[in-house]
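[1] just to be clear, the model below is a prediction. Sequence and coordinates:
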Amino acid sequence: MVSSALHRSHAPLSLALGVAARQHGLLTWAQARSCGLTRGDVRRLVRRQEWRRRLPRVYAVRALTDGGDEAERPRQAVMAAQLALGPAAFAGTHTAARLWGLQGLRPWDGQEVHMVVPAPAAQRQITGIRLHTWDTAPEEVARTGSGLRLTTPGRTLRDLLLDVDRATAVCLLDSALHQRLVRAEDLAALEAANRGRRGCRRSRPWWSLADGRAQSPLETRVRLVCVDGGLPPSDLQHPFHDERGNLLARVDFWWADRRLVGEADGLGPHSLPEALARDRVRQNALQAHVPGVRIVRFTWEDLKRPGYILATVAGAGGGVR
């Protein structure tokens, strides 16, 4: 608990804690002063390690920020950056994608957040913040219930596709579609809006590769290997039913002409013993009810050998057709 030793400033401290509680445990020097805390009060709180300096003139209340879950860490970092940069700043690119829950980027290293400020704005460099200065329309900035500002999913994709590689780009697009953060019919307009920006020609073909049926970056990357190798699956998340119409299985990839099922086995739920047992039951039921069906499985490790993935699909299906 935050110490109540500052008897003289107990009421101002309570006000300051209320402000911080609404801002992911953070507040500015100016906010602390407006609550009635003096310069000496703030210094004592920092000296007692009840508060810590997060960014220039931005403080974290340790009772509110320490020990939070992993998902809260980037939110705290963005709020700190907002408070340091002012009301015109908002999260963008990689940071906005993580806040929206888009899948496909590497896990955040906790070191840096990407923030956008209007192009004319002059800002000093601050450690832990990567600044981007470009024009963004007001309708392209969203606000969360806790006050975080970030680019909309569509604008986030526009900016990111100019900066990432092809496979990562398609993973992000698939994830946005799968989570219904954007609509498939909006992608052409988003691509067109990027024309004239650096990197737009390189990324232009990637928009048409998006498929919201993909449920994970591993599925997306395996699909791209197969598409590039001339062995695109005929369906994704293909359902199989028994003779009474009951769903037997929904598989990641289906090559109808090869009677071949493909599954992407990533780390996570499928690694648990109970999930593995369910997968075996499902696989046995599928093979019992669908004559001649074959099943192949791919992991993240297999992506290091795209030739192996293609050879497995081609071999299981009797060769490239």
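    Structure received.
[2] going forward, measure contacts and count neighbours with C-alpha atoms only.
    Noted.
[3] in the stretch 51-200 of the chain, which spans are strands?
    Under the criterion DSSP state E, counting those that start in this stretch, the stretch 51-200 of the chain contains strands at 51-55, 58-61, 90-91, 113-117, 129-133, 141-143, 149-151.
[4] with distance to D41 and mean neighbour count added, can I get those in TSV?
    Listed next are the strands of the stretch 51-200 of the chain as TSV, based on distance: least, CA to CA, whole Å; neighbours: other CA atoms under 10 Å:
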stretch	distance to D41	mean neighbour count
strand 51-55	11	19
strand 58-61	13	23
strand 90-91	30	28
strand 113-117	30	22
strand 129-133	28	17
strand 141-143	32	15
strand 149-151	30	25
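[5] may I see the ones you listed arranged in a markdown table, with distance to R213 as well?
    Formatted as a markdown table, the strands of the stretch 51-200 of the chain follow (distance: least, CA to CA, whole Å):
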| stretch | distance to R213 |
| --- | --- |
| strand 51-55 | 41 |
| strand 58-61 | 41 |
| strand 90-91 | 28 |
| strand 113-117 | 29 |
| strand 129-133 | 32 |
| strand 141-143 | 26 |
| strand 149-151 | 24 |
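[6] A further structure is provided below for comparison with the first:
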Amino acid sequence: MRPPFGVQTLAQLTATGIDRSTVQRRGRYTRLLPAIYATEQVTTLARCFAVTLWQPRAVLSHRTAAWLWRLTDEPDVVEATVPRAVSVGAQAPSWLRLYRRNLDRDARSSAWGMPVVTDARALLDCVAVLEGEEADRLVDAALDRTISRRAVEQRCARDAGTHGAPAARRQLREAATLADSEPERLLGRALARRGYRLPANTVRVVGYWPDLVDVRSRTLIEVDGLGPHSEPPTFRRDRRRQNALIAERWYVLRYAGADVMADVEGIADEIVSVLRRRRANRRG
């Protein structure tokens, strides 16, 4: 029977009658880790499985787990978590990064027949090691589309006081989920950073699904791309929609996607100024 991912231990190979010196000689077998060999082409999955053979208590985590849950692209480095008490001994190769941490039982799962952290745990692990826009994009793409926000919030609450917890809480506050375009996503995040988390494409108003909505001030924000909105049928439909919204006393702000990309912070400041004024007027 073919070994999983073409990876076997030295003991498994010699048990089949292969001489130990033959295994250790360069050529047919590729040494991945101490006493762990690949008998076929070395893939990322093969390396992942090799780690679990080398360290039986290891759990694949961080970007590797995110990849196994189809949240990110295939990583260059395999990442795994081992209990603090585990002694690794031999130095890990350049393609492997080990983290020492005692995982909760409910933070563990399995994928491809290998131990792996849950998708929510993987997302928070990635936030702790990624920076800036890379982390933002990952969270925005995964949250609510692939991973339950509630699951991430519960996981985040359990992590209170640990490394990476502040960054995770910030991501939950600022996440711009369900955006239909990159300008819309960036604008949603910029507004959330200012304390205005507006739902995107989920609130139906006068028969339409606006890009961003502030119900308290009865204000809609639309981010228009150059292509679709310049077509005659779409242009006319947008005009009819805007007239219907104004007739129902909704205030409409429209921005070109290119302008948002060029100055998202300035546009966010402008929108916040309008929202504050309209909220104050409605209270009055």
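    Here it is on my side, so go on. Quantities reported herein were computed from a predicted structural model and do not represent experimental measurements.
[7] any idea what the TM-score is?
    With the length set by TM-score structural alignment, normalised by the length of structure 2, the two chains reach a TM-score of 0.70; 266 aligned residues with a CA RMSD of 4.2 Å.
[8] returning to that earlier point: nearest to E274 of structure 1, out of the strands of the stretch 51-200 of structure 1?
    Evaluated over the strands of the stretch 51-200 of structure 1, closeness to E274 of structure 1 peaks at strand 113-117, with 37.8 Å, by CA to CA.
[9] so what secondary structure elements neighbour the longest helix seen in structure 1?
    In structure 1, taking DSSP state H as the definition, the longest helix is helix 273-289. The elements that helix 273-289 of structure 1 packs onto, with contact taken as 3 or more CA pairs under 8 Å, 6 or more residues apart in numbering; DSSP states H and E, are strand 247-255.
[10] switch to 6 Å and redo it
    Here helix 273-289 of structure 1 touches no other helix or strand, going by 3 or more CA pairs under 6 Å, 6 or more residues apart in numbering; DSSP states H and E.
[11] what angle sits between that helix and strand 247-255?
    Relative orientation of helix 273-289 of structure 1 and strand 247-255, computed by axes from the mean of the first three to the mean of the last three CA atoms, to 10 degrees: 80 degrees.
[12] mean deviation, the helix or strand that helix 273-289 of structure 1 is followed by versus structure 2?
    Proceeding N to C from helix 273-289 of structure 1, the next assigned helix or strand is strand 294-298, under DSSP states H and E. Comparing strand 294-298 of structure 1 with its match in structure 2 after superposition yields a mean distance of 4.8 Å (mean CA distance after the TM-score superposition for structure 1).
[13] what sits up against the helix or strand where E184 of structure 2 lies?
    Following DSSP H and E, one finds E184 of structure 2 within helix 182-193. Contacting residues not belonging to helix 182-193 of structure 2 are listed as E174, A176, A179, G257, V260, M261, V264, A268 [CA atoms under 6 Å, 6 or more residues apart in numbering].
[14] ok, which of the strands of the stretch 51-200 of structure 1 comes nearest H24 of structure 1?
    Of the strands of the stretch 51-200 of structure 1, nearest to H24 of structure 1 by CA to CA is strand 58-61, at 8.7 Å.
[15] check the mean deviation of the closest one from structure 2.
    Mean for strand 58-61 of structure 1 is 3.0 Å (mean CA distance after the TM-score superposition for structure 1).
[16] ok, stretch 75-82 of structure 1 next?
    Mean for stretch 75-82 of structure 1 is 2.5 Å (mean CA distance after the TM-score superposition for structure 1).
[17] which residue numbers in structure 2 go with that stretch?
    Mapped onto structure 2 using TM-score structural alignment, stretch 75-82 of structure 1 covers residues 45-52.
[18] of all the strands of the stretch 51-200 of structure 1, which one is nearest R259 of structure 1?
    Per CA to CA, nearest to R259 of structure 1 of these: strand 149-151, 43.3 Å.
[19] distance from the closest one to the middle of the chain?
    14 Å (CA atoms, centre = their mean, to the nearest Å).
[20] can you check stretch 78-95 of structure 2 too?
    Remark: stretch 78-95 of structure 2 is offset 24 Å from the chain centroid, using CA atoms, centre = their mean.
[21] repeat that for stretch 46-54 of structure 2.
    Averaging C-alpha positions (CA atoms, centre = their mean) puts stretch 46-54 of structure 2 24 Å from its chain's average.
[22] show residues contacting that stretch.
    With CA under 6 Å, 6+ apart as the criterion, stretch 46-54 of structure 2 contacts F5, A58.
[23] now swap in stretch 31-48 of structure 1 and tell me
    Residues contacting stretch 31-48 of structure 1 (CA under 6 Å, 6+ apart): P12, L15, A16, W51, R52.
[24] what does stretch 122-136 of structure 1 give?
    Taking CA under 6 Å, 6+ apart as the rule, stretch 122-136 of structure 1 contacts Q111, E112, V113, H114, M115, V116, V117, P118, A119.
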